[in-house]
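Colleague: Sequence and predicted structure below; questions after.
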Amino acid sequence: MWIGFIWVLLAAIMLGFYAFPSKSVKGYQVENLWGVFWLFAMFIVPILASVLLVDGLKATYTQVPIRVFISVFFLSLLWGVGNLLWGISISKIGMALGFSLLIGVATLVGSVLPFFMGAADKLITPGGLIILAGILIIMFGIVCNGKAGLLRETNEQNENATKSGNMKTGIIMCVLGGICAAGFNLSYHVADSIGEIGKIAQEQFNNEPWVARLAVMLPAFIGSGVITVLYFVFQIHKNNYWSAFKGSHNTKNIMLIAVMALVYVASLIIYGLGAYNLGAFGTSVGFAVFQTGCIMVANLLGIFSGEWNEAGTKSKQWLYSGLGIMTLGIVIVAYGNFLLA
């Protein structure tokens, strides 16, 4: 179980760092950058990795009921919609509030719903109630983190967002985005726990657990990619940004984005491995820890990079309180999972 927690925390750290190479991308609009990224992350990297590494991939899928793939596909479509809604909403309400709202809602929905997809009776056991309490504590820590971010943002930014009428719309979009983003974890739960794709890939074709996670997650990547890639292709075409791909920096940009995609996909695969090692409730416990780890890594990076140097004392107090509360929540969730193991 503790190995599972280590894998999940490693995945969170990797996800917190995956976008770092984007700072060196030159000559691209936002649409070019993220359009290419989602193409690599949702299609090229996972498809190539699955085909090259997973033994018996086609034979594994032929044993899975078609209803499982349909469910995974539509849940992963929601994941793609959630990514897009969050990207749009942060331009309306700011990164601090947007990030906290999305992670908070996605954590709550993505961690609790798996209980009702085959193990609802466990929710009222001592271990299940402790896990639920830990998730609620994590939620409170995320709220504290959001408060810290809002205090750090300038009054001018907040006033502009409110005057333009964007704040209410942005909050609604971000909450909806958080609900949809939980589709990633739910699609993984359906594919692995209900469809038993990982079990088939491991037991019948002797794939290592981490390789089997590729088979589990590939259908989800495809579904999310349909939404995200089509959206950015539309935006690039509408704004006539195709010429950016002819610039002198194009080759370097593609390589940097490919590295981003590799780290991103690897982080999700490692999360899947961690959830697998956490046992029957890995998709509930693991997702809570994974999402919380992501937001903690983002905050710690901000602290070490100097983003909080000019923040007021009150803002820093909320930040440190949030980090401490989220850490406590992770410990409680881990204890609850130990009781259910």
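Modeller: It's in.
Colleague: From here on, just use CA atoms for contacts and neighbour counts.
Modeller: Noted.
Colleague: which residue sits closest to Ala298 in space, ignoring its chain neighbours?
Modeller: Distances taken as Cα to Cα, 6 or more residues apart in numbering place Gly16 nearest to Ala298, at 5.8 Å, with adjacent residues excluded.
Colleague: As a check, name the ranges of all helices in the stretch 1-150 of the chain.
Modeller: Assigned by DSSP state H, counting those that start in this stretch, the stretch 1-150 of the chain shows helices spanning 2-17, 30-39, 45-53, 57-62, 66-93, 95-112, 126-152.
Colleague: helix or strand for the spatially most central residue of the chain, which one?
Modeller: The C-alpha lying nearest the average C-alpha coordinate of the chain belongs to Gln291 (Cα atoms, centre = their mean; 6.7 Å). In the assignment (DSSP states H and E), Gln291 maps to helix 282-304.
Colleague: tell me what the helix or strand that that helix is followed by is packed against?
Modeller: Moving toward the C-terminus from helix 282-304, the next helix or strand (DSSP H and E) is helix 313-340. Under the contact criterion of 3 or more Cα pairs under 8 Å, 6 or more residues apart in numbering; DSSP states H and E, helix 313-340 touches helix 126-152, helix 282-304.
Colleague: which residues touch stretch 221-238?
Modeller: With contact meaning Cα atoms under 8 Å, 6 or more residues apart in numbering, stretch 221-238 is reached by 31-32, 34-35, 38-39, 41-43, 46, 72-81, 83-84, 242.
Colleague: dropping in the other structure now:
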Amino acid sequence: MSLLSGILFHLVGAFSASICYTPQNKVKNWSWQTFWLAQASVCWIILPLIVAFLTIPNLYIILTEAPSKAMWTSFLLGFVYGIGGTAFGIAIRYVGFSLTYAISVGISCVLGTLAIPIYKGELVELANRLGFNWIILGISVGILGIALCGKAGYSKERDFKIGNISEKFSFSKGLPICILAGVLAAFYSFSLDQGQPIADVAEKYGAGSFQGNVIYLFSNSGAFLSTLIFCLFLHLKEKTFSEFFSSKKSGLNKSSFLFFNYFLAILTGSFWYLQFFFYGLGHNNMGEFKFSSWAIHMILLVLVSNIVGLILKEWKSSGITTRKYLGSALVVLILSVLILTYGNYLGIKE
């Protein structure tokens, strides 16, 4: 039951991450950097503070007892992840929600899952446990599903060119940004792993399954700092900082559009933070192969994001062949999750 709960928590987190960017399409008269900084303030600063305060008993005592090395390491790795998160948002401009998740999360899935046990010298020990081969198989099948998503992306771009459809879709521009985002996103997995000593202190004081929320105070604030630096650079370059308070365009109800834009930023930031919140709950329920949490979460994210892409009609102008590629990818991704779940089940039964 604990394993099933973990998978379901990861599913909810993946769904939250898949829809978090959709409000961005409704934002009016804000530059990208204005909206991005507004939503980042919510998901990386405001909500981590609020949730940690509500779910972590004796928070102040925990922060005084937790090792400072773990805090700084988690913060710095989060800083690197923040660069990847920014690249994530830029990539969406070129290849849409579903493909950004497919490519970036695919890379992050492999690096963020296997690099940690390799770095900690635990891979050989894990390999001797029942169910490990199924975990590796599940990850491999997941990579195949993600590759099929990439093939669907190439096919989608060809369909748009043949149909002479006016859309801001460029796989050639979006691909390198997606790769960068995927590599740097894997650092978040490292950030959480290195922050575990802080969570261990929180568990001692009764935080239970919510122990991971204390790590977000450091990993997410690190991500916010790198985002803040980049967004402020763009604001200074393009002189857009005033957008937080007013609009330069006439004929607009200033208070109305500002309220709506801030509402959308809060909505985006909240959905994005819920990804972290449910990831932590899922991770603490995964049994012996907790390292596979990252793979399960990422593969579910790709799966759900493509389903969301279909619902948002990102693939509406695609041909039959493209849709076949996408359909095959979804089936393979579902199979991957089932295999990973079975592998974790065997690990618990051992």
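Modeller: Arrived safely. Remember, it's a predicted structure, so these values are computed and weren't measured experimentally.
Colleague: hang on, the earlier thing: now the helices of the stretch 1-150 of the first structure in CSV, with mean neighbour count?
Modeller: Converted to CSV, those look like this (neighbours: other Cα atoms under 10 Å):
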stretch, mean neighbour count
helix 2-17, 21
helix 30-39, 20
helix 45-53, 16
helix 57-62, 15
helix 66-93, 21
helix 95-112, 24
helix 126-152, 22
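Colleague: who wins for proximity to Phe304 of the first structure among those helices?
Modeller: Nearest to Phe304 of the first structure among these is helix 2-17; the distance by Cα to Cα comes to 13.3 Å.
Colleague: For Gly272 of the first structure, which residues are in contact?
Modeller: Neighbours of Gly272 of the first structure in contact, by Cα under 8 Å, 6+ apart: 8, 188, 210, 213.
Colleague: For Ala161 of the first structure, give its distance to Pro21 of the first structure.
Modeller: Here the criterion is Cα to Cα, to the nearest Å. By it, Ala161 of the first structure lies 29 Å from Pro21 of the first structure.
Colleague: which one is the residue mapped onto Pro23 of the second structure from the first structure nearest to, not counting chain neighbours?
Modeller: Under the alignment defined by TM-score structural alignment, Pro23 of the second structure is paired with Pro21 of the first structure. If the residues on either side of it in the chain are set aside, Pro21 of the first structure comes closest to Leu256, at 5.9 Å by Cα to Cα, 6+ apart.
Colleague: Kindly report the same for Tyr101 of the second structure.
Modeller: Using Cα to Cα, 6+ apart, the closest residue to Tyr101 of the second structure is Val302 (5.6 Å).
Colleague: Would you confirm that the one you found contacts Ile107?
Modeller: No - applying Cα atoms under 8 Å as the test, Val302 of the second structure and Ile107 come out as separate, 11.2 Å apart.
Colleague: So what does Ala261 of the first structure match up with in the second structure?
Modeller: Using TM-score structural alignment as the criterion, the counterpart of Ala261 of the first structure in the second structure is Gly269.
Colleague: actually Ile303 of the first structure, sorry about that
Modeller: Match for Ile303 of the first structure (TM-score structural alignment): Leu310.
Colleague: Any idea how many residues pack against its match?
Modeller: When neighbours are counted by other Cα atoms under 10 Å, Leu310 of the second structure registers 15.
Colleague: residues contacting the aligned residue in the second structure for Ser100 of the first structure?
Modeller: In the second structure, Ser100 of the first structure lines up with Ala102, judged by TM-score structural alignment. Each residue near Ala102 of the second structure by Cα under 8 Å, 6+ apart is listed here: 146, 149-150, 302, 306.
Colleague: Ok, Ala12 of the first structure next?
Modeller: With Cα under 8 Å, 6+ apart, Ala12 of the first structure has these contacts: 267, 271, 290-291, 293-294, 297.
Colleague: Which two among the residues you listed are spaced furthest apart?
Modeller: Tyr271 and Val297 (15.1 Å).
Colleague: leaving aside the residues next to it on the chain, what's closest to the match of Ile303 of the first structure?
Modeller: Lys316 is the one closest to Leu310 of the second structure (Cα to Cα, 6+ apart), at 7.6 Å.
Colleague: Also Trp7 of the first structure?
Modeller: In space, Trp7 of the first structure is closest to Gly274, 4.7 Å off (Cα to Cα, 6+ apart).
Colleague: Can you get me a residue count around the aligned residue in the second structure for the one you found?
Modeller: Aligned by TM-score structural alignment, Gly274 of the first structure pairs with Gly282 of the second structure. Neighbourhood size, Gly282 of the second structure [other Cα under 10 Å]: 28.
Colleague: so which strand or helix has Gly282 of the second structure?
Modeller: Assigned by DSSP H and E, Gly282 of the second structure falls in helix 254-283.
Colleague: Compute the inter-axis angle for that helix and helix 47-55.
Modeller: Orientation check (axes from the mean of the first three to the mean of the last three Cα atoms, to 10 degrees): helix 254-283 of the second structure against helix 47-55 gives 60 degrees.
Colleague: From the chain's centroid, how far away is helix 254-283 of the second structure?
Modeller: Its chain's C-alpha centre and that of helix 254-283 of the second structure lie 13 Å apart, by Cα atoms, centre = their mean, to the nearest Å.
Colleague: Now Leu57 of the first structure: closest residue in space that isn't a chain neighbour?
Modeller: For Leu57 of the first structure, the spatially nearest residue (Cα to Cα, 6+ apart) is Ala215, at 6.8 Å.
Colleague: again with Leu301 of the second structure
Modeller: Ala14 (4.4 Å).
Colleague: tell me how far the ends of stretch 233-245 of the first structure are from each other?
Modeller: Stretch 233-245 of the first structure: ends 13 Å apart by Cα to Cα.
Colleague: Buried ones in it, by neighbour count?
Modeller: 233, 235-236, 241, 244 (16 or more other Cα atoms under 10 Å).
Colleague: So which of those sit within helices?
Modeller: Of those, the ones assigned to helices by DSSP state H are 233, 235-236.
Colleague: mean deviation (superposed) between stretch 79-97 of the second structure and the first structure, please.
Modeller: Compared with the first structure after fitting, stretch 79-97 of the second structure deviates on average by 3.6 Å (mean Cα distance after the TM-score superposition for the first structure).
Colleague: hang on, isn't Gly212 of the second structure packed against Ala199?
Modeller: Yes - checked against Cα under 8 Å, the pair Gly212 of the second structure and Ala199 is within contact range at 5.6 Å.
Colleague: neighbour-wise, which of the two wins?
Modeller: Neighbours around Gly212 of the second structure and Ala199, counted as other Cα under 10 Å, are more numerous at Gly212. The numbers are 30 against 27.
Colleague: circling back to that earlier point, quick one: map the residue nearest to the centre of the first structure onto the second structure.
Modeller: Gln291 of the first structure maps onto Met298 in the second structure, by TM-score structural alignment.
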